[in-house]
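> One predicted model, sequence on top.
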Amino acid sequence: MKTADDAIRRAIIEDYGVVGRPPEPDLEGLVQLAATVCDVPTAVINLIDDRFQHQIAAVGFEPSDCSREDSMCAVVFRKPGHTVVRDATLDDRFASNPFVTGEIANVRFYASSPLVTPVGVPIGSICVFDDYARDLADDDSAALKLIAHQIVDVLELRRITRELGESNEQLESFAAQVAHDLRNPLTALTGYIELAAEVPEVADLPAATRALSRAESAAERMAGMIGRLLDYARVGGAPLRPKAVDVAPLVSATVEDLRSAGVDHDAEVIVDASTTVNGDPTLLGVLIQNLVGNAIKFAGARGDRPRVEVRTEAVTGGVRLTVDDNGRGIPEDERDLVFEPLERGSNTDAPGFGIGLSTCRRVVEAHGGRIGIDTAPLGGARVWAVFPA
């Protein structure tokens, strides 16, 4: 008879996405470790739903599926603790099981440890067995328990990684669609604002002129947000075309763009970037635009003249890019959070949309690199990115 627990267990197993697929190398390694530690020729990782026992990795034989009724582990996996049986033919729970009677196998020694999810749902077991009766040392039994925990960790990591991938794909699609849907009407709106500003009757009215100026500024901010959304959606959508890239011209172009838009804040920008970065020039341009633009935006927040320093240097196995500012910095407990889409940490009054740093992370990770935030020698934030050589 199926129960609510069976339905939950089956849903969890489906979420892990390992049934019916080739064994995961990490799981194969753990099942091999279990067999080695317990000094047995055969071991298997079983996931057990309401109908079947799924052998998702094994050593000593090829993994397959069998009915839950035939499973030895199905008898004990929902009970806490180890099961260690010296001779299964002498145990009432297993003596008539087809894995013991010779119908499927001739198991004598059997030991298993349940696989329990972080929310407390048992989903199967790691079991070891042999054709000869024998005992299992306490240390080996404890090791089997640790391996069971590691197996669950691998399954959870696989699930989380897949869910994050699906979430990113959905966000990319959403960003691209929103940007596309907004760009055309925004272009039309900007055109109407420009036309209205040229009407003589409107130009002679100071209040109307101020209102149109504010509307134009709002349209420009919206255009900036659309551009950021498109940048985010594009990262990872096309193959990289890496080459040796000089960062200095990218910084100069960014500063010039900000100066033309009147948002450079008279910042002093120092560039020491003689070491080239191996990467896609277009994506690195997006990275520099976001990092330098952010640094200038927040620099000088303590009353000093805004100062930004951009450097590249060779490190073991690659190149490190750093962008420092003399702003207020980013609290240590928010340095991971601000890389998430639409997150700005506690600095919610700052201009922007919370998309720039998440785009930067996608650019760096697309190159196989890493990105993070520290405290800058200037007193503000240091955003660093390391690219492989």
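Structure received.
> can we go C-alpha only for contacts and neighbour counts from here?
Fine.
> Going along the chain, name the strands of the stretch 51-200 of the chain.
52-59, 65-67, 83-85, 109-116, 122-130 (DSSP state E, counting those that start in this stretch).
> Save these as JSON lines, and put in mean neighbour count too.
Converted to JSON lines, the strands of the stretch 51-200 of the chain look like this (neighbours: other Cα atoms under 10 Å):
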{"stretch": "strand 52-59", "mean neighbour count": "23"}
{"stretch": "strand 65-67", "mean neighbour count": "15"}
{"stretch": "strand 83-85", "mean neighbour count": "18"}
{"stretch": "strand 109-116", "mean neighbour count": "25"}
{"stretch": "strand 122-130", "mean neighbour count": "25"}
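> which one of those strands lies closest to Asp374?
strand 109-116 (37.9 Å; Cα to Cα).
> I'd like the strands of the stretch 51-200 of the chain as JSON lines, with distance to Pro388 appended.
Below are the strands of the stretch 51-200 of the chain laid out as JSON lines (distance: least, Cα to Cα, whole Å):
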{"stretch": "strand 52-59", "distance to Pro388": "34"}
{"stretch": "strand 65-67", "distance to Pro388": "43"}
{"stretch": "strand 83-85", "distance to Pro388": "48"}
{"stretch": "strand 109-116", "distance to Pro388": "38"}
{"stretch": "strand 122-130", "distance to Pro388": "38"}
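> try this one next to it:
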Amino acid sequence: MITEQDVTRRQAIDAYHVIGEGPAPDLQGIVQLAATVCGVDTAVINIIDDRSQHQIAAVGFEPAVCSREDSMCAAVIARPGRVVVNDARLDDRFAHNPFVTGEVAHVRFYASSPLITPAGVAIGTLCVFDSRVGDLAEPEREALDLLAHQVVDLLELRRISRELSESNDQLSRFAGQISHDLRNPLTALTGFIELAVDSPDMDNAPDAARVLARAEAAASRMDDMISDILAYARVGGASPQRTRVDLASVLGSVVEDLDAQISVSGATVEVRPDAGIRPLGDPTLLRAVLQNLLANALKFTASVGRSPRVVVDARAVSGGWRLTVDDNGPGVPHADRERVFALMERGDLEAEGLGIGLSTCRRVVEAHGGRIGIDESPLGGARAWIVLPDPDVPAAS
């Protein structure tokens, strides 16, 4: 039976990524030193999970895997502490063990010190043993403990280095996400400026002022998005700000930023939420999500050969808000509705873009404690939906 302690140990072991890897030189050096200090020919680092003992570095024999039931170290890991046994044949814990009886080996002297993580989880041992009866003086016993601590320190260092490397990869991906999120406001800004420059009568001050004002507003929204999303990235994307979001105002900004795309597609965009809809969340990040979803809907409805239509709606649900973006495009096959949220994935392999948008959407929505998904739409295409929690919206009784 797997115990809660076994589950905790397995999780701690998994964080180090040592099982199934070849012996690392730094760990191999520690077992060599342990054997030398303790005056034996054999030493091993054992990692013990709920099923097996994994020898991840060894001297005096080739590291291997054995069942937990056959492991000598598994017999002592339940009560972690230094163990020194002069003759294993005379110890009830080991007398019938195959490493002692000759089925696997003829261990007589045995000593081990536990590998305990900074969180206090014993994941294995640093073990020395010999086919002759033996003992350790106190300095050698203390040295074995010290070397066991060094094993854990090295595992921690490797874990931190790996996580830093993964963070750098995430940073690179996030740079791609940022560029995608800002493409639509930048396109709007460029389009408005081009309209102003190409105006047949630049002396027509009211028209020029109106167009340039829209360009300035788009630029301001883009600047806000850069500042807020980068601030979100700096805190690890875990704690977006929480405020009442004027959804009608946010959607108005989104539609204006997508004005050029809407015009080119010939789509009819219906935004239904009125000023009374005020979900709880980060206005800039939610705008980025809605912008992605609306831009996707416009992109895919443009290829269906009929008048494109997109409807954005929102309503209170039990304990929160449900936002939907419906279109009359080709839809998303059921088998692809989860895959399209993965980074670098997209539902239509012929469509432009890297599929970064939906990955960004999921990241932001989940940071708000919400959920996001894709279903069939009543309009015949896809429905992208978001559920955001809100403590001020009563939950169903």
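Happy to help now that I have it. Here the structure is a predicted model, which is why all the values come from computation and not from measurement.
> quick revisit: which among the strands of the stretch 51-200 of structure 1 is found nearest to Arg362 of structure 1?
Of all those, strand 52-59 comes closest under Cα to Cα, at 32.7 Å.
> elements contacting that closest one?
When contacts are defined as 3 or more Cα pairs under 8 Å, 6 or more residues apart in numbering; DSSP states H and E, strand 52-59 of structure 1 sits against helix 25-38, strand 42-48, strand 65-67.
> Mean neighbour count, the ones you listed: which tops it?
Among those, ranked by average contacts under mean count of other Cα atoms under 10 Å, first place goes to strand 42-48 (a mean of 26).
> That one vs structure 2 - mean distance after superposition?
Superposed on structure 2, strand 42-48 of structure 1 shows a mean distance to its aligned partners of 0.3 Å (mean Cα distance after the TM-score superposition for structure 1).
> Strand 52-59 and that strand, what's the angle between them?
Strand 42-48 of structure 1 runs at 150 degrees relative to strand 52-59, counting by axes from the mean of the first three to the mean of the last three Cα atoms, to 10 degrees.
> what angle sits between strand 42-48 of structure 1 and strand 122-130?
Going by the same axes, to 10 degrees, strand 42-48 of structure 1 makes 160 degrees with strand 122-130.
> tell me what strand 42-48 of structure 1 is packed against?
helix 25-38, strand 52-59, strand 122-130.
> follow-up on the earlier one: figure out which of the strands of the stretch 51-200 of structure 1 is closest to Thr375 of structure 1.
strand 109-116 (41.0 Å).
> what about the residue lying closest to Ser173 of structure 1 once chain neighbours are set aside, distance to Glu172 of structure 1?
Excluding the flanking residues, the one nearest Ser173 of structure 1 by Cα to Cα, 6 or more residues apart in numbering is Ala233, at 6.9 Å. As judged by Cα to Cα, to the nearest Å, Ala233 of structure 1 and Glu172 of structure 1 stand 5 Å apart.
> quick one, helices of structure 2?
For structure 2, the helices defined by DSSP state H occupy 4-14, 25-38, 98-101, 138-197, 205-234, 247-257, 259-265, 283-301, 356-367.
> Would you mind getting the average deviation of the second one from structure 1?
Using mean Cα distance after the TM-score superposition for structure 1, helix 25-38 of structure 2 ends up 0.8 Å from its aligned counterpart in structure 1, as a mean over the superposed pairs.
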